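**Q** Pasting a predicted model and its sequence here:
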Amino acid sequence: MRHPHTPPSPSAEPPRRPPEQSPERSSDRPSDRPSDQVPGRSPGGPSMRRLAAASLAGTAVEFYDFYVYGTAAALVLGPLFFPTFSPLAGTLAAFGTFAVGFVSRPLGAVLFGHVGDRRGRRPVLFASLALTGAATVAVGCVPSYAVIGPAAPVLLLVLRFLQGLGLGGEWGGAVLLAGEHAPKRRRALWASFPQVGPSVGFLLANGVMLALSAGLSDAAFRAWGWRVPFWAAGLLALGGLLLRSSLAETPQFRELARTGRRAGAPLVEVVRGHWRLLLLTAGALAVGYAVFYAVSTWALAYGTERLGVSRTVMLGCVMAAVAVKGAVTPFAAMLGDRYGRRPMCLAGCAASALWMFPMVGLLHTGRPMLMFLAILVALLAFVTMFAVVGAYLPELYEPRVRCTGAAVGYNLAGVLGGALTPVVATAAADGSGPPWGVAAYLAGIAVVSLGCFALLPETAPAAVPARSGRAGEPAAA
């Protein structure tokens, strides 16, 4: 029995919401919630615009590194690094090395998530960006199979693994940087800027590839032109590191450090206390990865190799659709702040399931405008979900394990939905007619993800009722 004059334990909770009863719930402590403040400025901290710019720039550079490999895999890596294979087998092998980056992303999420929950969100932003940038530059320096033989694809695998390791840590640090500084009723908006970064990175990667592909002969592009975007990653990474050098740690982590409530073993706590939430978020987000990499990587290879559409036209179609996706992202996030995260995710998931068969039919026409329409609608369905997940995933976890839980769930979804999609889709499209097997595969993933989203709770402050009626229902933190 506690002495009357003994101060209460820091871990004491209000009786109505003890964390032991609902480990999959965000913490409800006042110190874990940034209060509403003047829009555009974090509490006692820097401008939200500057924070958003820094988080966007970092994810743009990281995803540039990641996407430039996917584009190269679709266009040139097969014949250069797997020349003894048939064209189809070479493309499959190149996409196999592409998949390795997804396998290593959850490992990166564990490694950098531990750092983020123990040492702070800020160190994650520097280490992950430096690792991915260095690995990407190195990919551009790997000699082809004709020069060093089997060592060439082995080196590709190792460097792709390191790319994924760094990217696995980047996303969690970036969304927490923005989200934990943001006013709670505009959190989805500010946390959506790291989600714009992938679009910017994709446009940069493919823009450079498009310019080189159009400006060089095919022989020159295959000999050295494809390496230039990888070398450029070094300069982009240095710029991103400079932009992040003056960032402050987030208020919520500073509060955790001040009160001594940081997790001792974040991954252990996530697996023991939040395993169901982890699996649901991974399954829910799998459709986003599957759709995005189907239209940005598989469709690129399918259009150029099977339909005979030029590289320039295919890259132009994909890039135009991605540009629209990036521009729409903040507006979709604002809807998530107003109507809730879960309804947006359910709507995007349902739209993805319904669009996959029309998308494949339009792609098979080989007509640029119809192919653009197919890709655009798929990406709009995608962004309806992914515009809000920068706020949604962290809100589902209590702050002490937020970096690990959100990052691991997000990157496990990449393994489920992104790693094998180009490989499976390429194999399923091995025929003369429209690749309906690809549509069935993507629609099936969408239905599974829809079921997972249906089992997740709402977290938006405007949408969550004042009381928590069910175990496992989080409050927006």
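**A** Okay, I see it. Numbering: from 1, shown residues only.
**Q** Every contact and neighbour count from this point should use C-alpha atoms.
**A** Will do.
**Q** quick one: the helices in the stretch 351-477 of the chain?
**A** Assigned by DSSP state H, counting those that start in this stretch, the stretch 351-477 of the chain shows helices spanning 368-386, 389-396, 402-414, 421-428, 436-455.
**Q** As CSV, those with mean neighbour count would be great.
**A** Supplementary listing: these in CSV, determined by neighbours: other CA atoms under 10 Å:
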stretch, mean neighbour count
helix 368-386, 23
helix 389-396, 27
helix 402-414, 30
helix 421-428, 21
helix 436-455, 20
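**Q** To Leu129, which of these lies closest?
**A** Leu129 sits nearest to helix 402-414 of all the helices of the stretch 351-477 of the chain, at 15.2 Å, using CA to CA.
**Q** how distant is the closest one from the center of its chain?
**A** Its chain's C-alpha centre and that of helix 402-414 lie 9 Å apart, by CA atoms, centre = their mean, to the nearest Å.
**Q** on that earlier part again, could the helices of the stretch 351-477 of the chain go into TSV alongside distance to Val268?
**A** As requested, these are exported to TSV (distance: least, CA to CA, whole Å):
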stretch	distance to Val268
helix 368-386	27
helix 389-396	17
helix 402-414	10
helix 421-428	30
helix 436-455	23
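**Q** right, so of those, which gets closest to Ala477?
**A** That would be helix 389-396 among these, by CA to CA, at 5.9 Å.
**Q** Mind giving me the packing neighbours of that closest one?
**A** Helix 389-396 is packed against helix 151-179, helix 187-191, helix 402-414, with contacts defined by 3 or more CA pairs under 8 Å, 6 or more residues apart in numbering; DSSP states H and E.
**Q** mind redoing it with 10 Å?
**A** helix 151-179, helix 187-191, helix 193-215, helix 266-293, helix 311-339, helix 341-364, helix 368-386, helix 402-414 (3 or more CA pairs under 10 Å, 6 or more residues apart in numbering; DSSP states H and E).
**Q** now for those, which one comes closest to Gly40?
**A** The nearest among these, by CA to CA, is helix 187-191 at 9.1 Å.
**Q** second one coming, line it up with the first:
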Amino acid sequence: MISASFAGSAPVAGTKPDLRTVALGSMIGTTIEWYDFYLYATASALVFKPLFFPNISPTAGTVASFATYAAGFGARPLGAVLSGHFGDRLGRKAVLVGALVVMGLVTTAIGVLPTYAEAGLLAPALLASLRVLQGLAVGAEWGGAAVLSVEHAPPDRRGLFGSFTQLGSPAGMLLATSVFFLARRATGPTAFLAYGWRIPFLLSVFLVGIGLFVRLKLTDAEIFDRAKARDELARLPIVEVLRTDSRNVAITTGLRLSQIGLFVLLTTYSLTYLQDSFGKGSSVGLIAVLVSSALGFLSTPGWALLSDRVGRRPPYLFGAVAGVVALVLFFVAAGSGSALWVVLSIVFGINIVHDAMYGPQAAWFAELFDTRVRYSGASLGYQIGAVLSGGFAPLIAASLLVVGGGRPWLIVGYFAVLASITAAAAYAAGETREDHLG
């Protein structure tokens, strides 16, 4: 089915890239972006606490480490505003190339940072600053890649083609977790803490070269080129989208809360939580994330294809509501002491529940906005939701665990609030599967 969609929609040679190139360009760029971002998330959970925050209690160190993680999320809406302006005015491709370069350079720089033992307070300050720059680049990436892939897609396959942008997340997570895991195993615990953690960050510079090779072959979609030729583009896209389409910005923000909240709790916060449950040397969390990432290559486009048949809303509503159940199952599995149950609970939470939202997401967000403000609108809602939920979820979870006396049920209650908002947003959003892109 996928190959038929590709083959039947190839444009005239020499004018536009065929759909294989568009899909690969969207996926490989977001893969590298998310590889860089997940490296930071994994390092925040496993190594940054002793390296950059050694002189505070373990609990406070965890909170401080996740606070720098949250700082990157805080920069993402600004990245969305800046990239949305230029992406809606000048074109999607140029902004995406710039975002990829910035992300790669920043991540490589993290790999050569001095630690607290070497530079004192300057070390965490530099770490937080680079994290903010990283957030700006990520704020530019997703909206452009999603919009580009959906605008190029056949009308009846927008969910599927949007999911190639989403595949960058499991691909990047799989790559980052694998490299982190292998570096940890190859160097050993002591050497890994001393220098081995830097290796995955330094590899980013080579991955960026690969991504640029593919992404430079892309062009903007015909729907954008026509709007540009007719001088129909917004002069100030962010102002226009907030003035005329603020409802859909609010809806896309709400749609993000449960999706990104569940994701970071099961892939980032879980690493710290499982270290406390299974011991500091345990790799059960990394293994579970690896398994769910690999399965994401099936579940993400699978849910997207379903949304091309039944609409965006039904799978999204299922994911929002079932997220609470998935989180309860994870904490029960973690308390059981069974590594197998932990892996199965994370696979259920990510591939069955989370991907029901994540698969259709790119298409739904892009379809909710007009071409003249599509990059700005989709990016802004996506990134504001990321800040409100994903950026603070590990920090809030770590704090609620302390308040709850080590019991996780306050975390479940917090997530239930996010899930309720997402369900309400999904109910309020219009069904866009059969709409024409304007």
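**A** Right, received. Where do you want to start? In this text, all values refer to a predicted model and were calculated from it rather than measured experimentally.
**Q** How alike are these chains, TM-score-wise?
**A** Here the TM-score for the pair of chains, by TM-score structural alignment, normalised by the length of the second structure, is 0.95; 430 aligned residues with a CA RMSD of 1.6 Å.
**Q** quick one on the thing from earlier: reformat the helices and strands packed on helix 389-396 of the first structure as a markdown table; add distance to Ala94 of the first structure.
**A** What follows is those, written out as a markdown table (distance: least, CA to CA, whole Å):
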| stretch | distance to Ala94 of the first structure |
| --- | --- |
| helix 151-179 | 9 |
| helix 187-191 | 33 |
| helix 193-215 | 17 |
| helix 266-293 | 14 |
| helix 311-339 | 17 |
| helix 341-364 | 22 |
| helix 368-386 | 23 |
| helix 402-414 | 18 |
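**Q** Can you say which of these is nearest to Leu256 of the first structure?
**A** Nearest of these (CA to CA): helix 402-414, 11.6 Å.
**Q** Out of the helices of the stretch 351-477 of the first structure, which is closest to Leu159 of the first structure?
**A** helix 402-414 (18.1 Å).
**Q** can you name the residues of the second structure that the closest one overlays?
**A** Aligning helix 402-414 of the first structure against the second structure (TM-score structural alignment) gives residues 374-386.
**Q** Same check on stretch 184-204 of the first structure?
**A** Going by TM-score structural alignment: stretch 184-204 of the first structure matches residues 155-175.
**Q** what's the span of the matching stretch, first residue to last?
**A** 32 Å (CA to CA, to the nearest Å).
**Q** Buried residues, that stretch. List them.
**A** Of the residues in stretch 155-175 of the second structure, 155, 157-175 count as buried by neighbour count, 16 or more other CA atoms under 10 Å.
**Q** just to revisit the earlier point, nearest to Ala223 of the first structure, out of the helices and strands packed on helix 389-396 of the first structure?
**A** It's helix 193-215; of these, that one is closest to Ala223 of the first structure (CA to CA) at 11.7 Å.
**Q** Show me what that closest one is packed against.
**A** Using 3+ CA pairs under 10 Å, 6+ apart as the test, helix 193-215 of the first structure ends up in contact with helix 48-72, helix 151-179, helix 218-223, helix 228-244, helix 311-339, helix 368-386, helix 389-396.
**Q** ok, 8 Å please
**A** Using 3+ CA pairs under 8 Å, 6+ apart, helix 193-215 of the first structure sits against helix 48-72, helix 151-179, helix 228-244, helix 311-339.
**Q** Columns distance to Gly361 of the first structure and mean neighbour count on top of the ones you listed, output as JSON lines?
**A** Compiled in JSON lines, these are given as follows (distance: least, CA to CA, whole Å; neighbours: other CA atoms under 10 Å):
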{"stretch": "helix 48-72", "distance to Gly361 of the first structure": "23", "mean neighbour count": "26"}
{"stretch": "helix 151-179", "distance to Gly361 of the first structure": "32", "mean neighbour count": "27"}
{"stretch": "helix 228-244", "distance to Gly361 of the first structure": "32", "mean neighbour count": "19"}
{"stretch": "helix 311-339", "distance to Gly361 of the first structure": "16", "mean neighbour count": "20"}
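**Q** Could I get those in JSON lines, plus columns for distance to Glu305 of the first structure?
**A** Listed next are those as JSON lines, based on distance: least, CA to CA, whole Å:
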{"stretch": "helix 48-72", "distance to Glu305 of the first structure": "13"}
{"stretch": "helix 151-179", "distance to Glu305 of the first structure": "22"}
{"stretch": "helix 228-244", "distance to Glu305 of the first structure": "22"}
{"stretch": "helix 311-339", "distance to Glu305 of the first structure": "9"}
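**Q** what about the nearest residue to Cys403 of the first structure once chain neighbours are set aside, which helix or strand?
**A** Once flanking residues are discounted, Cys403 of the first structure sits nearest to Gly113: 5.0 Å by CA to CA, 6 or more residues apart in numbering. Using DSSP states H and E, Gly113 of the first structure sits within helix 87-118.
**Q** Would you check the span in the second structure matched by that helix?
**A** Going by TM-score structural alignment: helix 87-118 of the first structure matches residues 58-89.
**Q** quick one: that stretch to the first structure mean distance?
**A** Compared with the first structure after fitting, stretch 58-89 of the second structure has a mean deviation of 0.6 Å; criterion: mean CA distance after the TM-score superposition for the first structure.
**Q** if we can go back for a sec, for the helix holding Gly113 of the first structure, packing partners?
**A** helix 48-72, helix 78-81, helix 121-139, helix 151-179, helix 266-293, helix 402-414, helix 421-428.
**Q** who's in contact with the most centrally placed residue in the second structure?
**A** The centroid of the second structure falls nearest to Ser169 when counting by CA atoms, centre = their mean (5.7 Å). The neighbourhood of Ser169 of the second structure, defined by CA atoms under 8 Å, 6 or more residues apart in numbering, consists of 30-31, 34-35.
**Q** Swap in 7 Å and give it another go.
**A** By CA atoms under 7 Å, 6 or more residues apart in numbering, the residues touching Ser169 of the second structure are 30-31, 34.
**Q** do Ser389 of the second structure as well
**A** Applying CA under 7 Å, 6+ apart, we find Ser389 of the second structure in contact with 257, 260-261.
**Q** Give the equivalent position in the second structure for Val175 of the first structure.
**A** Match for Val175 of the first structure (TM-score structural alignment): Ala146.
**Q** what's around Val137 of the first structure, how many residues?
**A** 22 (other CA atoms under 10 Å).
**Q** Next one: the alignment partner in the first structure of Ala123 of the second structure from Pro83 of the first structure, what distance?
**A** By TM-score structural alignment, Ala123 of the second structure lines up with Ala152 in the first structure. Using CA to CA, Ala152 of the first structure is found at 11 Å from Pro83 of the first structure.
**Q** picking up where we left off before, centre of the chain versus the helix holding Gly113 of the first structure, how much separation?
**A** So, by CA atoms, centre = their mean, the centroid of helix 87-118 of the first structure is 12 Å from its chain's centroid.
**Q** All set, thanks.
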